[in-house]
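# next input, structure requested:
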Amino acid sequence: MTETWTRAQIGALGEQLAVDYLTSHGMQVLTRNWRCRYGELDVIATDPTAGDAVVFVEVKTRTSDRFGGVEQAVTPQKVRRLRRLAGLWLAAQDRRWSHVRIDVVGVRIGRTRTPEITHVRAVG
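The predicted structure is shown next:
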């Protein structure tokens, strides 16, 4: 039996795998899929190991290498957009953090039995 997954289902699975990975590494998720008129932030978390940092995590899920890896997925233009969205989210918060970071978690599904996860810290 072969299953066909939609892009949305693949993305949701990748995001859940990324959240599981982040929490297993000590991060605490504050919110997921935060949206405003300018776009969406996939995951917003805190990283207690990085001195009370708030981390904006872009999740990239791939089923093939056709579009490149995690490094190719987040262009300078994409980083600028993530910074803008992060600034908007931060401006709406009552709390302040000592550090702000943008990470990318790449999830590769299908090549091996276990999904491959790549975590790139501080991309912008």
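# going forward, measure contacts and count neighbours with C-alpha atoms only.
Noted.
# all strands for the protein, in order.
Using DSSP state E, the strands of the chain run over 28-36, 39-47, 53-62, 99-108, 116-120.
# packing partners of the fourth one?
Counting contacts by 3 or more CA pairs under 8 Å, 6 or more residues apart in numbering; DSSP states H and E, strand 99-108 is packed against helix 7-24, strand 53-62, helix 70-73, strand 116-120.
# let's see this one next, to set against the first:
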Amino acid sequence: MSERISTQQRGDAAEALARQHLERHGLRLLAQNWRCRLGELDLVMLDADTVVFVEVRYRRYSAWGGAAESVDARKREKLCRAAQHFLQQQSRWAKYPCRFDVIAITADSQAPAQLDWIQNAFDT
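Presented below is the predicted three-dimensional model:
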């Protein structure tokens, strides 16, 4: 039996790890893998009175660039558009302040996963 794990399974596991971490820090899940024609939001959480759009990035090897650095200008723009659409569709959250966080997870076979939570990672 193969020990290989698909990219989708790794992504799902990374999102589950990120969600657990955020919930341990008091955030509450509003939506997970929320999709629209403009993109996808990995996690939408509520931190007290702030709606938090969380991008989860996983990298097996940091040598090819870190997980956090992979959230480039194009990805940030796509996240902003999807977040605006979310707030239009879920209007009860539109009155709350918002922020964008990144959870960067790096794991290789030699060490346990390293999770870096970057709050307010970028402005819109």
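# quick revisit: of the helices and strands packed on strand 99-108 of structure 1, which approaches residue 37 of structure 1 most closely?
Distance to residue 37 of structure 1, taken as CA to CA, is lowest for strand 53-62 among those, at 17.4 Å.
# so where is the closest one in structure 2?
Aligned by TM-score structural alignment, strand 53-62 of structure 1 falls on residues 50-59 of structure 2.
# how many other residues sit next to residue 29 of structure 1?
If you count neighbours by other CA atoms under 10 Å, residue 29 of structure 1 ends up with 18.
# tell me the counterpart of it in structure 2.
Here residue 29 of structure 1 is matched to residue 29 in structure 2, going by TM-score structural alignment.
# ditto for residue 123 of structure 1
Taking TM-score structural alignment, residue 123 of structure 1 has residue 121 as its aligned residue in structure 2.
# on that earlier part again, to residue 81 of structure 1, which of the helices and strands packed on strand 99-108 of structure 1 lies closest?
Across those, closest to residue 81 of structure 1 is strand 53-62 (CA to CA), at 11.1 Å.
# average offset between the closest one and structure 2?
On superposition with structure 2, the average gap between strand 53-62 of structure 1 and its aligned counterparts reaches 0.5 Å (mean CA distance after the TM-score superposition for structure 1).
# who's in contact with that strand?
Strand 53-62 of structure 1 is contacted from outside by 10-11, 14-15, 18, 41-47, 70, 73, 82, 86, 97-109, using CA atoms under 8 Å, 6 or more residues apart in numbering.
# any idea how far the closest residue to residue 117 of structure 1 other than its chain neighbours is from residue 114 of structure 1?
Excluding its sequence neighbours, the residue lying closest to residue 117 of structure 1 (CA to CA, 6 or more residues apart in numbering) is residue 107, at 4.7 Å. Noted for residue 107 of structure 1: a distance of 10 Å to residue 114 of structure 1, by CA to CA, to the nearest Å.
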